[in-house]
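**Q** coords below, sequence missing:
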């Protein structure tokens, strides 16, 4: 409203009586009224000292960088390229496709291999997309609208200037160290079973018994998260085995079946097809043994409360989904990683595909485990958000950023070391200056500056102290 009236929007101070007062003190109106007076008094004291702040602006480089050449990365790249923006894809592997190359079909029965091949052909044929295979990022500089990245994919590094970046580095399945995996050829992961299904392995058709074990490596103390896709994947594989060989006994050993949404239909179909579900607890996990090459699975039935011994030709392990992103890559773009290694969005509800670092977006398994259709939807969302930056001629930066007084700076370097966004740097005169395009106004440098050379515009010492005095 102030901007529409021709006033600088930073000449505004809000006394938030609703959120900070009436909602939290609804049971004591008298005290809430006194607090409201205090809040108004403090706001009036501060607004008298506010100054108009400028908003720096810079031109936008209308090019995107996509990290990861899986389904999510290719979808995001195609979405931006079809809108007219050049895109560079950085893929660490020798071919595009990612983990989807190893999948058999979606839970609806759609052919994933054909879909991935179609995506790859579109990407390789697109005139606005440049693909870098067997490549990695070694350096990133700049800020939203004006990034400069160095790609290593051979002897000569390639420097790319881009306005936005989308991180879609994907994930991988965990290789377990239990249930005789790696010790017996009949113990497989879900992706390894998919490979046998795609190849029409005759051993599967001849199998008399197949056992699936859920939550291998996930929902445990070292990885407390649910990998989401495992239950649906198991139901789909179990039904496919039953379809090919109805007489094969199929058992699913589970802790909780989480085939959410319409995927519940698969569970109902599996029950009707004769798939047997046996629940186990984390404290009493199944035991897989081998005698003369024959696999045996022992599990305690939760209804009979007695051990069951199952002979198995194959044991398939639903292992945890791990992210491919590493701390080095996250540090290049100054984006956060949670305790499980997945990237963290700026806000789960309001900015689900954004990072706190402007101009950087995320999608796919690098964010958290999700099925293929959700990865595609999130990739399209990330591309849409990235396009809002690329569509501009110039980008504006907030005025509430830190600013240094060069005459007071002692060049101690504390602000340079402590800033999580790398906004402060030493200039040619040897004193610290802050890049307003990188600063997020968090105030860490202000609080840590020993010489008082840094002030956060809109929250300087005089404004804060006058609010305290009025209170």
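**A** It's in. Since this is a predicted model, take the numbers as computed values, not measurements.
**Q** from now on I want contacts and neighbour counts done on CA atoms only, so please keep to that.
**A** Noted.
**Q** tell me which residue is most central in this structure.
**A** When CA atoms, centre = their mean is applied to the chain, the residue found nearest the centroid is residue 367 (1.8 Å).
**Q** what sits against the nearest residue to that residue once chain neighbours are set aside?
**A** Taking CA to CA, 6 or more residues apart in numbering, and ignoring the residues beside it in sequence, residue 367 has residue 343 as its nearest neighbour in space, at 4.9 Å. By CA atoms under 8 Å, 6 or more residues apart in numbering, the contact set of residue 343 is 325, 335, 336, 337, 362, 366, 367, 368.
**Q** in stretch 143-158, what's buried?
**A** Applying a neighbour-count criterion of 16 or more other CA atoms under 10 Å, the buried positions in stretch 143-158 are 143, 144, 145, 146, 147, 148, 149, 150, 151, 152, 153.
**Q** try this one side by side with the last:
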């Protein structure tokens, strides 16, 4: 309203006595009234000291950088290029496709390889997309609209100037250390079984018994999260094997079958096809014994409450989905990782593909384990958010940001260490700190931490805060 009236929008202070008072203290009416009086008095004291805050505009480099060339990265790059923007794609491997190139079919039975090949053909021939395969990121600096990233490619360094970053580094399948994996040729993972199905391995038709074990390396103390795609993957592969040989005996040993949403149809079809399901407890996991070319599986049946065993020709492990080693990338762009190594978005509901740092977006399995269709959807969402910045031509910075009084600054470096956004740098000439306003989010951590009160958060100056405190205590 103030901006529409031609006034500086920062000449406004709100005493929110509804959300912060009447709603939370509806049963204490007298106390709520006194609190409302305090809040209004504090707001007036601060409003008397408000001053207009300046904002400035900076140009946007209409170029995008996509990190990762799996299905998610390719989808995002194709969408950005379709909007007419130049795209640089950096991929550490020498080929495109990522983990999806090893998968056989989607839960609906569609060929993943055909989809990946068609997508590769589209993006490799697009004139707006420049590829950097077998490359790595070395250094990054800048802010929304004006990033500079240095990459190492073919032994040489060069710098890319771009306006946005899309993180699409994907995930990988954990290599199991249990159930004789790597010790017996009859033990494989779900992805390795996919590769055999893709190649039409004739040995699969001759199998008489196949066993799947779920939650191998996930939902435990080391990785407490659910990898989400494993149950659907197992059900899909079990149905594929049944289609090759309807007489094949297939058993699934599980903790909890989590066939998300419409994937429940796969579970219904598997039961109808004769796939057997045995549940196990975390403290009583199945045992796998070597029996020559075959394996013996032992598990306690949760209904019969007694051990059962059988021999199997092939044991397929639903191994955990784990993140790539994203620590260096997170450090370069100052991005948060959770305890398991997945990138964390700014807000699960309100900003699901954004980071707190403006101009950097997240998509696909770099975020958390998800099926292919969700990764594609998130790639399109991240690309749309990126386009909203690239198409502006300029970004607005300033307003509620910190500024440092060089006369007060002693160069102790506390503010550099505490700033979560990397918005403060050291001026090596003056030996003081300075704020990069385009990176500052106005959190006020530097102003609160500095013993000399050199940083001042505009709109929340020390003088304004002291005036509010004095007003609150004067009642």
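**A** Nice, I can see it. Computed from a prediction, not measured in an experiment: that's the story for all the values here.
**Q** overlay the chains and give the TM-score.
**A** After superposition, the two chains reach a TM-score of 0.98 (TM-score structural alignment, normalised by the length of the first structure), with 471 aligned residues with a CA RMSD of 1.0 Å.
**Q** I figured the residue nearest to the centre of the first structure hits residue 342, correct?
**A** Yes: with contacts counted by CA atoms under 8 Å, residue 367 of the first structure reaches residue 342, the gap being 5.4 Å.
**Q** check contacts around the residue nearest to the centre of the first structure.
**A** Neighbours of residue 367 of the first structure in contact, by CA under 8 Å, 6+ apart: 323, 342, 343, 344, 345.
**Q** what's the neighbour count on residue 427 of the first structure?
**A** Residue neighbour count, defined by other CA atoms under 10 Å, stands at 10 for residue 427 of the first structure.
**Q** tell me the contacts of the residue nearest to it when sequence neighbours are not counted?
**A** Counting by CA to CA, 6+ apart, residue 427 of the first structure lies nearest to residue 433, which is 6.5 Å off, once chain neighbours are set aside. With CA under 8 Å, 6+ apart as the criterion, the residues that contact residue 433 of the first structure are 403, 404, 406, 424, 425, 426, 427.
**Q** same deal with residue 158 of the first structure?
**A** Under the criterion of CA under 8 Å, 6+ apart, the contact list for residue 158 of the first structure reads 150, 151, 152.
**Q** over to residue 236 of the first structure?
**A** Contacts of residue 236 of the first structure were listed using CA under 8 Å, 6+ apart, and they are 107, 266.
**Q** so residue 422 of the second structure versus residue 448 of the second structure, what's the distance?
**A** Distance of residue 422 of the second structure to residue 448 of the second structure, given as CA to CA, to the nearest Å: 16 Å.
**Q** now do residue 16 of the second structure
**A** For residue 16 of the second structure, the distance to residue 448 of the second structure under the criterion CA to CA works out to 23 Å.
**Q** secondary structure class for the nearest residue to residue 160 of the second structure once chain neighbours are set aside?
**A** Counting by CA to CA, 6+ apart, residue 149 is the residue found nearest to residue 160 of the second structure once chain neighbours are left out, at 5.3 Å. Residue 149 of the second structure carries the three-state label strand when classified by DSSP: H, G, I helix; E, B strand; the rest coil.
**Q** which residues in the first structure does whichever strand or helix holds residue 77 of the second structure align to?
**A** When secondary structure is defined by DSSP states H and E, residue 77 of the second structure falls within helix 71-82. Here helix 71-82 of the second structure aligns to the first structure at residues 71-82, judged by TM-score structural alignment.
**Q** mean deviation, that stretch versus the second structure?
**A** Average distance between stretch 71-82 of the first structure and its aligned residues in the second structure, after superposition and using mean CA distance after the TM-score superposition for the first structure, equals 0.4 Å.
**Q** enumerate the positions of that stretch that are buried.
**A** Neighbour-count burial for stretch 71-82 of the first structure, counted by 16+ other CA under 10 Å, picks out 71, 72, 73, 74, 75, 76, 77, 78, 79, 80, 81.
**Q** how about residues contacting it?
**A** Contact partners of stretch 71-82 of the first structure, identified using CA under 8 Å, 6+ apart, comprise 64, 66-68, 86-89, 97-98, 100, 116, 119-120, 122-123, 126, 128-129, 166-170, 363-364, 372, 375-376, 378-380, 382-384, 387.
**Q** now do the helices in the stretch 151-300 of the first structure.
**A** When secondary structure is read from DSSP state H, counting those that start in this stretch, the stretch 151-300 of the first structure shows helices at 190-198, 202-206, 230-244, 264-273.
**Q** want to throw the ones you listed into TSV with distance to residue 57 of the first structure?
**A** Output for those, formatted as TSV (distance: least, CA to CA, whole Å):
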stretch	distance to residue 57 of the first structure
helix 190-198	49
helix 202-206	63
helix 230-244	47
helix 264-273	51
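**Q** would you mind finding the most buried of those helices?
**A** Across the helices of the stretch 151-300 of the first structure, averaging neighbours per residue (mean count of other CA atoms under 10 Å) puts helix 230-244 on top, at a mean of 21.
**Q** and that one against the second structure, how far off on average?
**A** On the superposed models, the aligned residues of the second structure are on average 0.5 Å from helix 230-244 of the first structure, with distances taken as mean CA distance after the TM-score superposition for the first structure.
**Q** which strands or helices does the helix or strand hosting residue 42 of the first structure pack on?
**A** Secondary structure assignment for residue 42 of the first structure, by DSSP H and E: helix 29-47. Counting by 3 or more CA pairs under 8 Å, 6 or more residues apart in numbering; DSSP states H and E, the packing neighbours recorded for helix 29-47 of the first structure are helix 461-470.
**Q** mean shift of the helix it packs on relative to the second structure?
**A** Its match in the second structure and helix 461-470 of the first structure itself, once the structures are fitted together, sit a mean 1.1 Å apart by mean CA distance after the TM-score superposition for the first structure.
**Q** any buried residues in stretch 437-455 of the second structure, and which?
**A** Within stretch 437-455 of the second structure, the residues that qualify as buried by neighbour count (16+ other CA under 10 Å) are 437-442, 444, 446-447, 450, 453-455.
**Q** if we take these, which one ends up nearest to residue 202 of the second structure?
**A** Closest approach to residue 202 of the second structure among those (CA to CA): residue 439, at 57.7 Å.
**Q** nearest residue to the closest one other than its sequence neighbours?
**A** Of all residues beyond its chain neighbours, the one nearest residue 439 of the second structure is residue 423 (4.9 Å), with distances taken as CA to CA, 6+ apart.
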